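Undergrad: Make a model of this:
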Amino acid sequence: MMRHVWLIVYSVVFSFVMRVKVENYAMFLFVALLPWNYLAQSTIQSSGSFIHNAGLVKKIYFPRAVLPLSVVFANLINYCLRLCVLLPALLLFKIKLTPALLAFPVVLALQTLLVAALALLVAVATVYFRDLEHITGILMTVWFFLTPVIYPAELVPERFRPFLILNPAAPLIEAYRALFFYGRWPDWHQLGQLAPALLALFIISLAAFERLQRAVAEEV
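TA: Sure thing, here's the model as predicted:
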């Protein structure tokens, strides 16, 4: 419910107050908010996955990665279910759906690598740094405004655009917009550069998680 409220608020503010010149801005925003929520909610909820399940962690041995990854999986399912709202809404606003949607699983897989890596890192780090559970929400808010979710990437001043390369969420959001809003294929060159970086991040995150999770039962 709150997500729909924010969609309306952002649509009004950026369409009429700040006058972002994007036709069908509500859909422009909706297309980007859904994958962003998948990323943000997974990361924030994962931060407390060990702390809030301390009793289970202490009593039963099981692969610890199950807890943060189950959060990721739940939010992934929620995102996919929300496509049942997004697709009819796009058609209602006369936005054509094209064969470019066939690239959706590729973009989603890349995003899931990023989300899973962050979830693993945040979950195990919060065990040792308890304040991180509260800080994570603040960091995600900052990241949100640094990512072209509520504004087009073209609005970013030219001198700051190179910094978008350092933001792994930016090319993913742009790819989703290409598929759903503009009806074109994503920038394969950009995604091709992003893929090995995300894979490396996931492997590093998994290795760090495996090393740090050994003492989780004693720390929670």
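Undergrad: For the rest of this, base every contact and every neighbour count on C-alpha atoms.
TA: OK.
Undergrad: isn't residue 64 right up against residue 211?
TA: No. Applying CA atoms under 8 Å, one finds residue 64 not in contact with residue 211, separated by 11.4 Å.
Undergrad: Where does residue 94 sit: helix, strand or coil?
TA: Under DSSP: H, G, I helix; E, B strand; the rest coil, residue 94 falls in the coil class.
Undergrad: any idea how far residue 193 is from residue 175?
TA: Counting by CA to CA, to the nearest Å, the separation of residue 175 from residue 193 is 13 Å.
Undergrad: one more to put side by side:
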Amino acid sequence: MNLRPYYDSSIQKAKAVEEIREIFRYKYLIFQLTRRDILARYKRSFLGIAWTMLNPLGMMIVMSIVFSRLFSSIPSYPAYVLSGLIAWTFFSQSTNAAMSGIIWGGGLIQRIYVPRTSFAISAILTALVNLSLSVIPLLLVMFVMRVPISWPILFLPVSMLILAVFSLGIGLILSTMAVYFPDVAEMYQIVLIAWMYLTPVIYPEEIIPEQFSALYHLNPMYQLIRLFRLPIYYGRLPTVEEILPAIIVSVVVLIIGWLYFTSKSDEFAYRT
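TA: Just a heads-up that it's a prediction; the model follows:
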């Protein structure tokens, strides 16, 4: 006699671990979500995929006109500001997309089962594609301004990966909060503006007063932006002391975000 399988909550695996297994099972879905986001972004755009490269260039031009004289001590300021802008833009866009993905995906969640984290992961993967494309105009600007491009640039994918891990963790935290408190999405835009100006994206870190230096280093985006700039703008490999804090904070934030998200994910279908 065949025994029917049954569900026993007492032997249910930890949600966080089970979600990881489901992500691998549904990897094709994540690929399709990422593909959909990329196509939807550029399909109706006149400039198409070129917009990803022109957008940071436009921001760089504006910032250079406004701040180049103020920060004239920075060599090749347009290349400096662009290297920070594309990393910050990745963080901003990916976390916003992760947050909106779980909200707009509520209809799908209510109809069929999908791993809830797949929306956030696809948002990060989409942003990674955009970030990779944004490196092209950065290299072009560096070439025009005669900024040396040396072999440490090969470390850049590692910097991008660490930044993506941190962004995923923040995206998961924001997604969970936004399901319960929709105003979080609006408040986050204000936080992003303040956070950017507290991070050396458009100004040199040397202008930070010494008495605030220790406090300033607690900003995780300070570590991550610097880790992105070092191999491409400064042309050197980050030291262990520069890499470890970025890795630790990114992994810790991801673990917190993953545990928080998966502990609440069963309720999303009733709240989105």
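Undergrad: Please identify which of residue 64 and residue 211 of structure 1 sits among more neighbours.
TA: residue 64 (20 against 11; other CA atoms under 10 Å).
Undergrad: nearest residue to the residue nearest the centre of structure 1 other than its sequence neighbours?
TA: With distances taken as CA atoms, centre = their mean, structure 1 has residue 39 as the residue nearest its mean C-alpha position (2.2 Å). Sequence neighbours aside, residue 115 is the residue nearest to residue 39 of structure 1 in space, at 5.7 Å (criterion: CA to CA, 6 or more residues apart in numbering).
Undergrad: and that neighbour, what pairs with it in structure 2?
TA: Aligning on TM-score structural alignment places residue 115 of structure 1 opposite residue 167 in structure 2.
Undergrad: which secondary structure element contains that match?
TA: Element membership for residue 167 of structure 2 (DSSP states H and E) is helix 156-180.
Undergrad: Other residues contacting that helix?
TA: The contact list for helix 156-180 of structure 2 (CA atoms under 8 Å, 6 or more residues apart in numbering) reads 91, 94-96, 98-100, 102-103, 117, 120-121, 124, 128, 184-185, 224, 227-228, 231-232, 246-247, 249-251, 253-258, 260-261, 264-265, 268, 271-272.
Undergrad: can you give me the helices in structure 1?
TA: Using DSSP state H, the helices of structure 1 run over residues 2-12, 25-46, 54-59, 66-92, 104-128, 132-146, 169-180, 188-212, 216-219.
Undergrad: can you put those in CSV and add distance to residue 18 of structure 1?
TA: Putting those into CSV (distance: least, CA to CA, whole Å) gives the following:
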stretch, distance to residue 18 of structure 1
helix 2-12, 9
helix 25-46, 12
helix 54-59, 46
helix 66-92, 23
helix 104-128, 30
helix 132-146, 15
helix 169-180, 21
helix 188-212, 30
helix 216-219, 47
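Undergrad: For residue 158 of structure 1, which of those helices is the nearest?
TA: Proximity to residue 158 of structure 1 (CA to CA) singles out helix 132-146 among these, at 14.5 Å.
Undergrad: Distance from the chain centre to that closest one, please.
TA: 12 Å (CA atoms, centre = their mean, to the nearest Å).
Undergrad: what does stretch 179-197 of structure 1 give?
TA: Using CA atoms, centre = their mean, the offset of stretch 179-197 of structure 1 from its chain centre is 15 Å.
Undergrad: What's the match for residue 148 of structure 2 in structure 1?
TA: Checking TM-score structural alignment: residue 148 of structure 2 goes with residue 96.
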